[in-house]
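Asks: this one's sequence-less:
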């Protein structure tokens, strides 16, 4: 503490032994560094890391672990009916059996801020565009198009990575009640293969 002497009762204020013990203890456990570290690592979402970001994720309702869409592999229909052919699939590279992907701190921080923005979103197209730029502004152009028929189109003018596709499909992008949402990717990607039939 800064003024530890003010915390000592008046009847013990002149005891040299007690003051030596208290001042030595204060120097040994000075909480200022711990308080600063706590603020930077947990309390401030702009600088939080690891466990601190996990806490913020629980607060806004998102998880660090996302399901990454599996890319179809090259094969023949006799062996695997859902395999892809020349020019469509890639050779199996020995990737793990799980499609779970744990986001890095920076990617998870972007997801947390986007979800927090969606939680307080004002329902405007401008607000949706701000959320998109927060998430994907460094990847390329992305924006929302109001089709004037109770539908919205999210337009992404870049090729999203597997993590980007998972963030898009995680439900963090808000949509107004009663409005149907479509996604357009330029260059085009196979929506059903990359996102699966559940994403609408």
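Replies: Nice, thanks for sending it over. Just so you know, these numbers come straight off a predicted model, no measurement behind them.

Asks: Please make it C-alpha for all contacts and neighbour counts, starting now.
Replies: OK.

Asks: Just give me the neighbour total for residue 194.
Replies: Residues lying near residue 194 (other C-alpha atoms under 10 Å) number 18.

Asks: also this one, for the comparison:
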């Protein structure tokens, strides 16, 4: 980091004892020092990992997404509503409307930007879509349920994502395990990550009971399980 002393230290000993001259050089050089420091701080200020506030907003615009997202009325914290409790519902701020647009906090917005960047470079494949969706979750897992790719699980996640090609111009994006927050579910169902082929209808489902697999027959794993282990799939 630049400082005015970088320049005053260059003054020869003949003039070091002249306080007025030293002060004048320090005052003149300070404006250039400030400019240098601002320029050097720009890369970190607009780095996705460190940007905050309006700088993060600018990064989001480069990726094609904004902090303001449309969400249903049921995204705010509530003790008596399923899936809106602690770590799931968002606190309602003094200027947040009861419905409509919700302003994401920096951490959630940063996660969305990463997912949007992955979506922008999507190669059109189901595994690629699963990897992009996984960016929405802090500790994600991705699983592809398809005739050509039977298993591509990654990491040891809290929420597990799988994509099923229903072979009828529809696809199912299922999230098992921990139910995502209401805002993250809104990002999925609201189409902020349009990871589907043209003309294909996408359905987004989550388990009706937290930390369970989705109910299904002939499968028993962290994604789909039968009686006593799986729970009904409900719209995200």
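Replies: Sure, I can see it. Quick caveat, the model's predicted, so the values are computed rather than measured.

Asks: Let me see the TM-score of these two.
Replies: Superposed pair, TM-score by TM-score structural alignment, normalised by the length of structure 1: 0.65. Supporting alignment: 158 aligned residues with a C-alpha RMSD of 3.3 Å.

Asks: Name the SS class of the residue nearest to the spatial centre of structure 2, please.
Replies: Centre of structure 2 computed as the mean C-alpha position; nearest residue by C-alpha atoms, centre = their mean is residue 111, 1.4 Å away. Using DSSP: H, G, I helix; E, B strand; the rest coil, the structure places residue 111 of structure 2 in helix.

Asks: how about it, what does it touch?
Replies: Shown in contact with residue 111 of structure 2 (C-alpha atoms under 8 Å, 6 or more residues apart in numbering): 135-138.

Asks: and what of residue 66 of structure 1?
Replies: Contacts of residue 66 of structure 1 (C-alpha under 8 Å, 6+ apart): 100-103, 163, 166-167, 170.

Asks: Filter these down to the ones also in contact in structure 2.
Replies: Among those, the contacts conserved in structure 2 (both residues aligned by TM-score structural alignment, their matches' C-alpha atoms under 8 Å) are 100-103, 167.

Asks: Return the entry from the residues you listed with the maximum number of neighbours.
Replies: For those, counting by other C-alpha under 10 Å, the largest number of neighbours falls to residue 167: 21 neighbours.

Asks: And that residue, what's its match in structure 2?
Replies: In structure 2, the residue matched to residue 167 of structure 1 (TM-score structural alignment) is residue 187.

Asks: in what helix or strand does its match lie?
Replies: In the assignment (DSSP states H and E), residue 187 of structure 2 maps to helix 182-189.

Asks: follow-up on the earlier one: and of the contacts of residue 66 of structure 1, the nearest to residue 65 of structure 1?
Replies: Nearest to residue 65 of structure 1 among the contacts of residue 66 of structure 1, counting by C-alpha to C-alpha, is residue 102 at 4.3 Å.

Asks: Mind jotting down where the helices sit in structure 1?
Replies: 16-28, 31-38, 51-60, 105-119, 125-136, 162-169, 191-195 (DSSP state H).

Asks: ok, and what's touching the last one?
Replies: With contact meaning C-alpha under 8 Å, 6+ apart, helix 191-195 of structure 1 is reached by 69-72, 165-166, 169.

Asks: can you pull the contacts of the match of residue 167 of structure 1?
Replies: 69, 71, 193.

Asks: Apply 10 Å and report the result again.
Replies: Residue 187 of structure 2 sits next to 69-71, 112, 136, 181, 193, 236 when contact means C-alpha atoms under 10 Å, 6 or more residues apart in numbering.

Asks: Just put those in TSV and tack on distance to residue 39 of structure 2.
Replies: Below are those laid out as TSV (distance: C-alpha to C-alpha, whole Å):
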residue	distance to residue 39 of structure 2
69	32
70	35
71	38
112	27
136	32
181	38
193	34
236	44
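
Asks: how deep is residue 132 of structure 1 tucked in, by neighbour count?
Replies: By other C-alpha under 10 Å, the residues close to residue 132 of structure 1 number 21.

Asks: same deal with residue 172 of structure 2?
Replies: Residue 172 of structure 2: 16 surrounding residues under other C-alpha under 10 Å.

Asks: which residues touch the aligned residue in structure 1 for it?
Replies: Taking TM-score structural alignment for the superposition, residue 172 of structure 2 sits opposite residue 153 in structure 1. Going by C-alpha under 10 Å, 6+ apart, residue 153 of structure 1 touches 143-147, 180-184.

Asks: Mind picking the two most distant members of those?
Replies: 143 and 180 (15.9 Å).

Asks: higher neighbour count, these two?
Replies: The residue with more neighbours, out of residue 143 of structure 1 and residue 180, is residue 143; 19 against 13, by other C-alpha under 10 Å.
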